[in-house]
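Enquirer: sequence? don't have it. structure:
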């Protein structure tokens, strides 16, 4: 398979001077010598003018002669090439692909919406021009395919798959590196270099978003309650130990149970406790 070849073009300014001389000689020959043969000089100058091309910074010109690839002009400037060359300009600048959120299924089967930002540029002009039909469309389609494949390989989170070490939501740099690797492999055929790829949108699909939000809220509440109960038990244990060590009051098992019950209600309740004053004994 052919590779990109650098083409050394002639300076356009030198050939512009040559064309000017041909054109001037033809006109003067017709005027002063009255010889029609000088029309050929004018025609030659006009034909040569078709070979001028301007290559801007971070741009290239792929040259083809009768279906044969002749090379690529990678330097920027004003050049002259064979007028019969077909010149195809290809930009070498970095470009962004901000994909629209796609609806896909994660590893567990949950429908999610995911979108990525891809930074890419053309690295091999021969592959971009001849190995694919339209390299820009190729980047768009292969990026979508890579997103779908990656999303199906990992769960959205580890709520349902607790053994998952990498998830789409918390994977961060690891997920980005895996996405870049897959995109690099897919786009190599078109001579495309992947500079960066990151997830810029991630959410559950609308049909399950409400249920998943309630599940996340319930998980957060359970985790918070666990911490509250754990702290309350420690505080009750500390209170009983302090009362016993300092011999402030002698509590039997029933009194301890009542005290523990009251303290747990006060410490674990999500509302302020309303005290009830007992003016009699503890058993009234």
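Expert: It's in. Everything numeric in this text was worked out from a predicted model, so none of it was measured. Numbers count the residues shown, from 1 in each chain.

Enquirer: Please count neighbours and contacts with C-alpha atoms only from this point.
Expert: Will do.

Enquirer: Residue 111 contacts residue 204, doesn't it?
Expert: Yes. Between residue 111 and residue 204 there is a contact under CA atoms under 8 Å: 6.4 Å.

Enquirer: where do the helices sit along the chain?
Expert: In the chain, the helices defined using DSSP state H lie at 12-28, 39-49, 125-126, 135-153, 173-187, 206-246, 253-268.

Enquirer: Buried residues, the fourth one. List them.
Expert: Read that as helix 135-153. 135, 138, 139, 143, 144, 146, 147, 148, 149, 150, 151, 152 (16 or more other CA atoms under 10 Å).

Enquirer: Could I get the contacting residues of the second one?
Expert: This points to residue 138. 132, 187, 190 (CA atoms under 8 Å, 6 or more residues apart in numbering).

Enquirer: burial of the second one, as a residue count?
Expert: When you say that, I think you mean residue 187. For residue 187, the count of nearby residues is 19 (other CA atoms under 10 Å).

Enquirer: do the same with residue 17
Expert: So residue 17, with other CA under 10 Å, has 11 neighbours.

Enquirer: That one and residue 79, how far apart?
Expert: Shown here: residue 17 relative to residue 79, a distance of 13 Å by CA to CA, to the nearest Å.

Enquirer: Repeat that for residue 131.
Expert: For residue 131, the distance to residue 79 - CA to CA - is 26 Å.

Enquirer: Looking at these two, which one has more neighbours?
Expert: residue 79 (21 against 15).

Enquirer: show me the residues around the residue lying closest to the more buried one once chain neighbours are set aside that make contact.
Expert: Take residue 79 and drop its neighbours on the chain: the residue closest to it by CA to CA, 6 or more residues apart in numbering is residue 12, 3.9 Å away. Residue 12 sits next to 52, 53, 78, 79, 80 when contact means CA under 8 Å, 6+ apart.

Enquirer: this is the comparison structure:
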């Protein structure tokens, strides 16, 4: 459980320790140069005091901005120090540095099958930071490696539960960037919470069909686009033909029977829906009566 470690101002502690070193050093020197029982006692106290003062120097530590120091005292967790500056903590303790800065990394390009069974290549970038130095230090063996492994697992799971292209309106495809990023971020937050890590953002950076089916899928996509374009052209052409016939009838320009009306509709649709320029044939009537 995260808690604050005992600490005090490092500069004040340094001055006190230096004062103790000087005082006990003088006392030890006096005892070593003197004679009698009093000198021996002074020497012993002075030497012990110097040893203790030198031991206290090991409690001085520096904490950088956006950094935490996890303090262990003979194997036990003594707390964490996250305030930047010069501090004095328990001497003879082990301090482990944990960065609290926002970090990011990009996963490798993973080859997986999507929800429709098509092989795709996918990669993502993950932005995260440590929010609990105790869990980052002791809950997992290596929190950086843990986040990378869980990120690749989350990306694989995301790819297998969504299709590359969604042909149904009720399905979310991997190409829906905002929705996929939100889902990936939520899954990663759940997976990495054990390590004391907060996932800030996760987004897909690479998405493509595998090379062995890329050409076939490109043809399929082109065909789908052609069909969609043709459908729009036909809908527009039908509307234009309807407007033309209604206009001719309303203004009394020409009176068309059913057969001629069908012929005009056929000709107009041919001109409007053709994928290349048409060459009209103009009938100017017969030269002979």
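Expert: Now that the structure is in, tell me what you want to look at. Bear in mind the structure is a predicted one, so any value in this text is a computation, not a measurement.

Enquirer: rewinding a little: and the residue nearest to residue 79 of the first structure, what pairs with it in the second structure?
Expert: In the second structure, residue 12 of the first structure lines up with residue 10, judged by TM-score structural alignment.

Enquirer: Spit out the contact partners of the aligned partner of residue 141 of the first structure in the second structure.
Expert: Mapped onto the second structure by TM-score structural alignment, residue 141 of the first structure lines up with residue 149. By CA under 8 Å, 6+ apart, residue 149 of the second structure lies in contact with nothing.

Enquirer: Tell me the residue in the second structure aligned with residue 267 of the first structure.
Expert: Checking TM-score structural alignment: residue 267 of the first structure goes with residue 272.

Enquirer: Please report the number of neighbouring residues for that match.
Expert: 18.

Enquirer: for residue 97 of the first structure, same thing?
Expert: 15.

Enquirer: Touching, it and residue 119? I think so.
Expert: Yes. Applying CA under 8 Å as the test, residue 97 of the first structure and residue 119 come out as touching, 6.4 Å apart.

Enquirer: what about residue 163 of the first structure, neighbour count?
Expert: Residue 163 of the first structure: 8 neighbours (other CA under 10 Å).

Enquirer: scratch that, residue 28 of the second structure
Expert: Neighbours of residue 28 of the second structure (other CA under 10 Å): 24.

Enquirer: and if you look at the one 4 residues further on?
Expert: Other residues near residue 32 of the second structure number 17, with proximity taken as other CA under 10 Å.

Enquirer: Skipping adjacent residues, who's closest to it in space?
Expert: In space, and not counting its chain neighbours, residue 32 of the second structure is closest to residue 43: 5.7 Å by CA to CA, 6+ apart.

Enquirer: so how far is residue 38 of the second structure from the closest residue to residue 45 of the second structure other than its chain neighbours?
Expert: Nearest residue to residue 45 of the second structure in three dimensions, chain neighbours excluded: residue 28, at 7.1 Å (CA to CA, 6+ apart). Counting by CA to CA, the gap from residue 28 of the second structure to residue 38 of the second structure is 12 Å.

Enquirer: What of residue 93 of the second structure?
Expert: In terms of CA to CA, residue 93 of the second structure sits 35 Å off from residue 38 of the second structure.

Enquirer: Those two - which one has more neighbours?
Expert: The neighbour comparison of residue 93 of the second structure against residue 38 (other CA under 10 Å) goes to residue 93, with 18 against 11.

Enquirer: corresponding residue for that one in the first structure?
Expert: So, by TM-score structural alignment, residue 93 of the second structure is matched to residue 85.

Enquirer: from what I can see residue 150 of the first structure touches residue 177, true?
Expert: No. If you go by CA under 8 Å, residue 150 of the first structure and residue 177 don't touch, sitting 11.2 Å apart.

Enquirer: check contacts around residue 186 of the first structure.
Expert: Going by CA under 8 Å, 6+ apart, residue 186 of the first structure touches 142, 146.

Enquirer: Aligned to it, what sits in the second structure?
Expert: Residue 186 of the first structure maps onto residue 191 in the second structure, by TM-score structural alignment.

Enquirer: same thing with residue 24 of the first structure?
Expert: For residue 24 of the first structure, the aligned position in the second structure is residue 22, judged by TM-score structural alignment.

Enquirer: gap between its match and residue 105 of the second structure?
Expert: 51 Å.

Enquirer: contact partners of stretch 101-118 of the second structure?
Expert: 66-67, 119-130, 148, 151-152, 156, 159-164, 206, 209-210.

Enquirer: err, stretch 247-262 of the first structure, not the other one
Expert: 236, 240, 243, 244.

Enquirer: which among these end up buried?
Expert: Among those, those scoring as buried are residue 236 (criterion: 16+ other CA under 10 Å).

Enquirer: between the contacts of stretch 247-262 of the first structure, which is nearest residue 271 of the first structure?
Expert: Residue 271 of the first structure has its nearest neighbour among these in residue 236, at 18.7 Å by CA to CA.

Enquirer: What does residue 240 of the second structure correspond to in the first structure?
Expert: In the first structure, residue 240 of the second structure lands on residue 235 (TM-score structural alignment).

Enquirer: What is the neighbour count of that match?
Expert: For residue 235 of the first structure, using other CA under 10 Å, the count is 15.

Enquirer: Show the residue spans covered by the strands in the stretch 1-150 of the second structure.
Expert: For the stretch 1-150 of the second structure, applying DSSP state E, counting those that start in this stretch gives strands covering 8-9, 60-63, 67-73, 76-81, 85-88, 94-99, 103-106, 110-113, 119-130.

Enquirer: In CSV, list those strands along with distance to residue 2 of the second structure.
Expert: What follows is the strands of the stretch 1-150 of the second structure, written out as CSV (distance: least, CA to CA, whole Å):
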stretch, distance to residue 2 of the second structure
strand 8-9, 19
strand 60-63, 17
strand 67-73, 10
strand 76-81, 7
strand 85-88, 19
strand 94-99, 13
strand 103-106, 21
strand 110-113, 36
strand 119-130, 12
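
Enquirer: Residue 198 of the second structure: what's it in contact with?
Expert: Residue 198 of the second structure neighbours (CA under 8 Å, 6+ apart): 128, 129, 130, 131, 189, 192.

Enquirer: Nice, that's everything, thank you.
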